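1. Here is the input, now give the coordinates:
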Amino acid sequence: MKAVQFADYGGPEVLRPVQVPEPHAGPGQIRVAVRAVGVNPMDWKLRSGAMRQLMPLALPAIPGSDVAGVVDEIGAGVTGVDVGDEVFGFATADGYAEHALLEHFAVKPPTMSWEEAAGLPVAAETAVRGLDLLGVREGDVLLINGASGGVGLSAAQLARARGATVLGTASPANHDFLRGLGVLPTSYGPGLVDRVREISPDGVDEALDTAGKGALPDLVEITGTPDRVLTISDPDARRHGVRMTSGAEGRSYQALDEVARLFEEGTFQLPVARTFDLDQAAEAQEISQGGHVRGKLVLRVA
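-> Prediction:
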């Protein structure tokens, strides 16, 4: 089968189209004929070698974890799904390929495009995990730093579904879009504390950092304590007394069914910023690495 692989750590140019043997579903797994695969920051962080101390890879490696496709093999012990079903979920590995194996997945709503489905798994799971760790509930005021990215947009809509008021930092170009989702936007950078206090004079209950760009001291000041701040990406978290979640403490796979339900109800969307063919994976990762993407980047496989 066709896949995109890298044999050495490096820049986007190390990604190469290759032919590799097809995987087959083992116990507890399904195999899908991949229609689309999401591009996540973790993909380029692994490819670049930035994560090699924490997550060493056996090279050559095929990146990609967010997959949407049609079930064509079902392993022993798997129930509730049939060959031919359209699903989205987490690839066990090797998502940038024509076939992938999944252990955690949900049925794709009929009105959801392949590209939309492929953009959901990591963003939705990370968002739900973050909201649960913070304990966001009805009546809370939540500040999301980096509200226009995949995780930020997911967290904003999921928090509103819980009955929370949501404030979000983003570039001014994204403010109207956030308002359309019911989010109170503000700009990131110097002066954040004063801007947030003007928007929410009664305070902020929790803050979720999805951007990892040095905002933690401001978020601690805004909430009044590091205990009510959570980051998914700032390596300086411990220095500021802030929790960081990587998923090592457990994953919130129920997020897949939750976002599928909210999508069908018309209360959740995750825009696809741009799509690429599988052979353009290097270009997609380069854009992802540059940041400032509203929504998700997705590779079309078939």
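
2. C-alpha only now, for contacts and for neighbours.
-> OK.

3. Quick check: the gap between the residue nearest to E13 when sequence neighbours are not counted and A61.
-> Residue nearest to E13 in three dimensions, not counting chain neighbours: A282, with 6.2 Å by C-alpha to C-alpha, 6 or more residues apart in numbering. According to C-alpha to C-alpha, to the nearest Å, A282 and A61 sit 14 Å apart.

4. Surely the residue nearest to E13 and L15 touch.
-> Yes. Here A282 reaches L15: they are 6.0 Å apart, a contact under C-alpha atoms under 8 Å.

5. who's more crowded, the two?
-> L15 (24 against 19; other C-alpha atoms under 10 Å).

6. Could you check how far the more buried one is from A58?
-> Applying C-alpha to C-alpha, the value for L15 to A58 is 15 Å.

7. what's stretch 178-186 in contact with?
-> If you take C-alpha atoms under 8 Å, 6 or more residues apart in numbering as the criterion, stretch 178-186 is touched by 147-148, 156-157, 160, 165-172, 175, 195-196, 199.

8. hmm, back to that, element containing the residue nearest to E13, please.
-> With elements taken from DSSP states H and E, the one containing A282 is helix 281-290.

9. what comes up buried for that helix?
-> Buried residues in helix 281-290, counted by 16 or more other C-alpha atoms under 10 Å: A281, A282, A284, Q285, I287, S288, Q289.

10. so is V298 in a helix, a strand, or just coil?
-> Under DSSP: H, G, I helix; E, B strand; the rest coil, V298 falls in the strand class.

11. if I pick it, what's in contact with it?
-> Taking C-alpha under 8 Å, 6+ apart as the criterion, V298 is in contact with A36, V37, G38, V39, E115, A118, G119, V272, R274, T275, F276, A284.

12. Now flag whichever of those is closest to T225.
-> Of all the contacts of V298, G119 has the smallest distance to T225: 33.1 Å, by C-alpha to C-alpha.

13. from what I can see the closest one touches R294, true?
-> No. Using C-alpha under 8 Å, G119 is not in contact with R294, being 11.9 Å away.

14. Among the two, which residue is more densely surrounded?
-> Using other C-alpha under 10 Å as the criterion, G119 and R294 rank with G119 on top: 30 against 23.

15. One more sequence to fold, the one below, so I can look at both together:
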Amino acid sequence: MKKVSFAEFGGPDVLQLIDAEEPHAGPGQIRIAVRAAGVNPVDWRVREGQVLKAHPIELPAGVGLDASGVVDEVGEGVEDVKVGDHVFGEGSSTYAEFAVLSAWARMPEGLTFEEAAGYPSVVETALRVIRQVGVRPGQRLLVSGASGGVGSAVLQIARERGITVTGMAGAANQDYLRSLGALATTYGEGWVDRVRQLGHVDAALDLAGSSVIRELVELTGDPRKVISIADLGAPELGVLFSGVAGSVPEALAEAVRLISRGKLHIPVERSYTLAEAAKAHIDSQAGHTRGRRVMVV
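-> Have a look, this model is predicted:
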């Protein structure tokens, strides 16, 4: 099978499309014929060797956590899906023609494979950081990096829970944020004053790593009311860096519930082939995403 792999840590150029042996499902796992794989910032952080404590790997290694596809192998003890089912979920080395998943759910009706591949990690992350930051219905949440995958999920989940959101993104994504129910503002000089004009901030999330931690602490008045998933230096300012996943099966179940009720939709901004993995990582690192980027197999 074809698989994206890297044999050394480094830039996007270390990614190679290789011929590899097919993986097989162990107990409590399933294997899918991959139709699409989500492109997440953690993918290139792993490729660069930034997050070895949270994601220890041995080289050479595959790339990718999220995927959607067709079940073609069911491991011992798995009873909730069968060969031929369409699923999305999380596993390892998902930039490949076949991948093993350790957490999955059946795809909601009407969702394409490309769309489905964009949900697993971002919904888990969104649910986790909303819980960790302790924001409650009726309060206001500030989200930096609000137009990306996690931001798109945060905005919609928060809205569904009665939380008011102010979203920060580039000028081109202001209308997109408003379409998700958020108040919107841009980065750049004077952004702190612009945020204050939109209302008091009870809690804040840094999803983009745009060197805004000090200002977010200033706006909330408490470093414990700020969470980052993108700035590795956040703990130096007393802010939690949230990098350890919670329950992925629970997140997938919540994603299915919200999608089925029309409460959650994350658009696919761009698709790439496996041979374009390096380009996908370059674009992901550049940011300014509206929704998700995915690999199509």
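
16. TM-score for these two?
-> The TM-score (TM-score structural alignment, normalised by the length of structure 2) is 0.95; 297 aligned residues with a C-alpha RMSD of 1.5 Å.

17. related to what we said a few turns ago, what's the matching residue for the residue nearest to E13 of structure 1 over in structure 2?
-> Using TM-score structural alignment to pair residues, one finds that A282 of structure 1 aligns to A278 in structure 2.

18. what residue is smack in the middle of structure 1?
-> For structure 1, A123 is the residue whose C-alpha lies nearest the centre (C-alpha atoms, centre = their mean; 2.2 Å).

19. Give me the secondary structure label for that residue.
-> The three-state label given to A123 of structure 1 by three-state DSSP is helix.

20. go on, R251 of structure 1?
-> Secondary structure, three-state DSSP: R251 of structure 1 is coil.

21. Check whether it really touches E125, as I assumed.
-> Yes. Counting by C-alpha under 8 Å, R251 of structure 1 touches E125, with 7.0 Å between them.

22. more neighbours, these two?
-> Per other C-alpha under 10 Å, whichever of R251 of structure 1 and E125 has more neighbours is E125, with 23 against 13.

23. roughly how far apart are that one and L192 of structure 1?
-> Going from E125 of structure 1 to L192 of structure 1 by C-alpha to C-alpha gives 27 Å.

24. Provide the aligned range in structure 1 for stretch 149-164 of structure 2.
-> Taking TM-score structural alignment, stretch 149-164 of structure 2 hits residues 150-165 over in structure 1.

25. ok now stretch 187-202 of structure 2, how far from the chain's centre?
-> Chain-centre distance of stretch 187-202 of structure 2: 25 Å, with C-alpha atoms, centre = their mean, to the nearest Å.

26. An error on my part: the question was meant for stretch 15-25 of structure 1.
-> On C-alpha atoms, centre = their mean, the centre of stretch 15-25 of structure 1 falls 24 Å from that of its chain.

27. count of residues packed around A211 of structure 1?
-> By other C-alpha under 10 Å, 23 other residues sit near A211 of structure 1.

28. What is the aligned counterpart of it in structure 2?
-> Under the alignment defined by TM-score structural alignment, A211 of structure 1 corresponds to A208 in structure 2.

29. Touching, its match and G145? I think so.
-> Yes. A208 of structure 2 is within contact range of G145, at 4.7 Å (criterion: C-alpha under 8 Å).

30. Next, the angle strand 296-300 makes with the helix holding A282 of structure 1.
-> 170 degrees (axes from the mean of the first three to the mean of the last three C-alpha atoms, to 10 degrees).

31. Superposed on structure 2, what's the mean shift for helix 281-290 of structure 1?
-> Aligned to structure 2 and superposed, helix 281-290 of structure 1 gives a mean residue distance of 1.2 Å (mean C-alpha distance after the TM-score superposition for structure 1).

32. Quick one: list the elements packing against that helix.
-> Helix 281-290 of structure 1 is packed against strand 30-39, helix 41-48, strand 296-300, with contacts defined by 3 or more C-alpha pairs under 8 Å, 6 or more residues apart in numbering; DSSP states H and E.

33. Out of those, which is the most enclosed?
-> strand 30-39 (a mean of 27; mean count of other C-alpha atoms under 10 Å).

34. helices or strands up against that strand?
-> Strand 30-39 of structure 1 packs on strand 66-74, strand 99-107, helix 114-118, helix 281-290, strand 296-300, going by 3+ C-alpha pairs under 8 Å, 6+ apart.

35. That strand vs structure 2, average distance?
-> Aligned to structure 2 and superposed, strand 30-39 of structure 1 gives a mean residue distance of 0.7 Å (mean C-alpha distance after the TM-score superposition for structure 1).

36. Please state the offset of that strand from the chain centre?
-> The chain centroid and the centroid of strand 30-39 of structure 1 are separated by 16 Å, computed with C-alpha atoms, centre = their mean.

37. Report the inter-axis angle for it versus helix 281-290.
-> Angular relation of strand 30-39 of structure 1 and helix 281-290 on a 0 to 180 degree scale: 60 degrees, by the same axes, to 10 degrees.

38. mind checking what E138 of structure 1 lines up with in structure 2?
-> Match for E138 of structure 1 (TM-score structural alignment): P137.
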